[in-house]
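[1] could you look at this predicted model? Sequence included:
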Amino acid sequence: MPDLTPSPDTTLIHHPYVPPAGFAAPQPGVYKASTVFFPNVAAMRAREWKDKSAYTYGLHGTPTTYLLEERLATLEGGAQCLLVPSGLAALATVALSLLRAGDEVLLPDNAYGPNKDLAQVELAHYGIRHQIYNPLDRADLAAKITPATRLVWLEAPGSVTMEFPDLPALVGLCRARGVRTALDNTWGAGLAFAPFDLLGDGTLGVDISAHALTKYPSGGGDVLMGSIVTRDADVHLQLKLTHMRLGLGVGANDAEAVLRALPSLLLRYRAQDQAARGLAQWLAAQPQVVQLLHPALAGSPGHAQWQALCGARDLAAGLFSFVFDARYSQAQVDRFCDSLRLFKIGYSWGGPTSLVMPYSLAAMRSAPQAQLQPGHLVRLAIGLEAPQDLRADLAQALAQAF
């Protein structure tokens, strides 16, 4: 008889030991796989990944990604969730799934810049048109919806300039016209308001919520990931099939990092919010500053809309902008940013480190911004440093620059 005892190298791959079930700990296990084993051919043919009832291939889901998707769907008040490699990938997946040649998409003028670029360049290659609307003017949106309009993007608040729109009014208008709505909900993070229940009675919500998990859910400034949450099973399946055809997936260790950070999400969000409000109020009193842009503070564009939608929870992200008086030069504004010691110059937000970024609005908006004072705009993202230290840093930078 031939010796059927496997050699040591084979045994290491096909070792018979299976750890006992029932292990429980604060953090869930991390599953990494491209190949997924099937016990037999019949099981291989019978398995279905679209409803998360089984596993077929790593790109279609693992216990780790399924778990994160379910928790994120609950966070935002949705029923289904997809994970993608970045927040921008979430926006692109929505567009590529729902729009076809001849269709039209509408975007607010203060939308996240790369989403506008996506429409202006990539979607145009596919024969998809776009229009830009004023998010603070419901009538402007109403006038721009055409029979070809298939999708309206919303942001609350707007990118960089932080105007807060009347979301229920805009969503209600789109629903009455039979047009789907998609919200970039990165700022709200599923905490400031309920995107699928804007009135609190279950009667009105967006169709899709896209979220850059890179920001608050990750919390560490070290993960790139996005999510797409829906309540409509048919829309979710359409998105999921596009997601599959594009070959989109996320790394197991990145999913682990977000799962680890989620339990502290509300604590971090609230702490950064409170610190930001205090610093914003202090900056508003400085003579060099002519306008403060923070939706939770009176006088900021859209404050009443923030109060109506978010006031009950009294939450706002740790992000705001302000405008330096136009009498100062751009060189002085740049010197202010360069003089900061704790604030680092960098994009993104939601992490532990406070960030600063000067912006030129002329290149970012398609129409004059009547709600903004003339001057030079700077955005701050507040991290987890002691607020009094951040205030001292701002004070010394102001003294050096002006």
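    Good, I have the coordinates.
[2] CA only for contacts and neighbour counts going forward, please
    Fine.
[3] packing partners of the longest helix along the chain?
    Assignment by DSSP state H gives helix 265-284 as the longest helix of the chain. Under the contact criterion of 3 or more CA pairs under 8 Å, 6 or more residues apart in numbering; DSSP states H and E, helix 265-284 touches strand 289-293, strand 319-325, helix 387-401.
[4] let's bring in a second one:
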Amino acid sequence: MRRLGLLLGAGLLGLAAAGGAWALRHRPIEVPVAREERDVPIRVFGLGTIEAQVASRIGFEVAGTLAEVLVDHGDRVPVGTVLARLAPAAQQARVAKAEAGVQSAEAQQGRVAAAFDRATALAQQKRATSQRRRELASRGTTSPEAAELAETDAVAAAADLALARADLAVARAALADAQAVLLAERTALAKHTLTAPFDAQIIARLREPGTALGPGEAVFGLVAPGSLWALAYVDEGRAGAIREGLAAEVRLRSLPGEVFPGRVVRIGLESDRVTEERRIYVRCLRCPPQPILGEQVQVEVETGRLPAARLVPEAAVEGFDGSSGRVWVIEDGRLRQREVRFMARTLDARLALDPGLPADLPVAARVLTGFREGRAARPAS
């Protein structure tokens, strides 16, 4: 009898445990559901750096030894400011030689011009003499031989004049060549002085006096202070709604607590084929006092606002392809999976449900252990 009672008790306990397990397995589960929110901002995030739209490394166009460096790192210089000079002695000597060449060519041209004037006068005199001799010979006053001799002299004088004219053209060409050489040497001398090509800030001083430089070797790094912007890389899958002129917020890594307002001013026309990112350029409306080129920045671009939306965390969506996915809903007190569309994605990885979905259909905001098709469920309070 005692054994029978023990067996009966054990059986009752087993039945109770099985009933409890069945109740736990089949009782309605409380599901947190998506709630409607108002005025939901839609933002796109990108990481990047501070860059300059107008930046250059400049140096001398000619070779030489650096004699003077007149500005330093951090200086702001207006356009045309003298930044550095090369030692000019050798080039000054070339200029002096070219000037002497011009003077010699001018003297030669003067001598040839005088010879041309003399030849012109002689040719005119010989022509007049020949004309008179022909008239006298026609009247029988002088011999034909004298007229022929005068004609020959006139022809010879005309040839001398042509030769003098050619010599004058050669002298003029020589003078022009000497002047061109002088201009080239003076231009080369001017290139021994390096000036600012635009209103700039010196961000790098790369050479010091005494350095032998080759043509084009950089001496300074310059940027135009007003051309600084943030270059951000945005995932192609999130960048489609970004347009020029949209408001943006910029956060510097060195000033994480401050937000600098900006505006999108350029969208790159070529994406990175490896990282599949698009380049977005943002100009700040209120800039930091001393931006540093290359500093890492975080950029958020607001692409729009939703007056009202139900938001579901992306983690609660299965098979999300960028525009649609499967979510858990409660229909007639039972869990069901349904394919739905989404109209936007927030910066905190929540998806806005398509407003075409019935507003009274509860959508699970979190997937819990025990979710399965047909499981009894009710929205959590």
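    That came through fine. Everything quoted here is computed from the prediction, not taken from an experiment.
[5] what's the TM-score here?
    Scored against TM-score structural alignment, normalised by the length of structure 2, the superposed chains reach a TM-score of 0.22; 138 aligned residues with a CA RMSD of 6.8 Å.
[6] need the helices and strands packed on helix 265-284 of structure 1 in a markdown table (columns: mean neighbour count).
    Output for those, formatted as a markdown table (neighbours: other CA atoms under 10 Å):
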| stretch | mean neighbour count |
| --- | --- |
| strand 289-293 | 22 |
| strand 319-325 | 23 |
| helix 387-401 | 16 |
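[7] can you put these in a markdown table and add distance to Arg180 of structure 1?
    A markdown table is the format used below for these (distance: least, CA to CA, whole Å):
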| stretch | distance to Arg180 of structure 1 |
| --- | --- |
| strand 289-293 | 29 |
| strand 319-325 | 28 |
| helix 387-401 | 41 |
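[8] rewinding a little: now do the longest helix of structure 1 against strand 319-325, angle only.
    For helix 265-284 of structure 1 against strand 319-325, the angle by axes from the mean of the first three to the mean of the last three CA atoms, to 10 degrees is 10 degrees.
[9] quick check: angle from helix 265-284 of structure 1 to helix 387-401?
    Going by the same axes, to 10 degrees, helix 265-284 of structure 1 is angled at 40 degrees with respect to helix 387-401.
[10] any buried residues in helix 265-284 of structure 1, and which?
    In terms of neighbour count (16 or more other CA atoms under 10 Å), helix 265-284 of structure 1 has its buried residues at 265-266, 268-277, 279-280, 283-284.
[11] hey, where'd the helices end up in structure 1?
    Per DSSP H, structure 1 carries helices over the ranges 8-13, 41-46, 63-76, 87-98, 113-117, 124-125, 138-144, 167-176, 233-245, 252-261, 265-284, 303-310, 330-339, 387-401.
[12] again but with the stretch 1-150 of structure 2, I slipped
    Applying DSSP state H, counting those that start in this stretch to the stretch 1-150 of structure 2 gives helices spanning 2-26, 89-139, 144-190.
[13] can you put those in TSV and add mean neighbour count?
    As requested, the helices of the stretch 1-150 of structure 2 are exported to TSV (neighbours: other CA under 10 Å):
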stretch	mean neighbour count
helix 2-26	11
helix 89-139	17
helix 144-190	17
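[14] can you redo those helices as JSON lines with distance to Ala67 of structure 2?
    Shown next, in JSON lines, are the helices of the stretch 1-150 of structure 2 (distance: least, CA to CA, whole Å):
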{"stretch": "helix 2-26", "distance to Ala67 of structure 2": "89"}
{"stretch": "helix 89-139", "distance to Ala67 of structure 2": "11"}
{"stretch": "helix 144-190", "distance to Ala67 of structure 2": "14"}
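[15] surely Leu82 of structure 1 is in contact with Lys240?
    Yes. Proximity of Leu82 of structure 1 to Lys240 meets the contact threshold set by CA atoms under 8 Å, at 7.1 Å.
[16] and the gap between Asp177 of structure 2 and Thr303 of structure 2?
    Asp177 of structure 2 is 65 Å from Thr303 of structure 2, where distance means CA to CA, to the nearest Å.
[17] for Ile29 of structure 2, same thing?
    Taking CA to CA as the measure, Ile29 of structure 2 falls 38 Å from Thr303 of structure 2.
[18] more neighbours, these two?
    The residue with more neighbours, out of Ile29 of structure 2 and Thr303, is Ile29; 21 against 17, by other CA atoms under 10 Å.
[19] closest to Ala169 of structure 1 out of the helices and strands packed on helix 265-284 of structure 1?
    Among these, strand 289-293 comes nearest to Ala169 of structure 1, with 22.0 Å by CA to CA.
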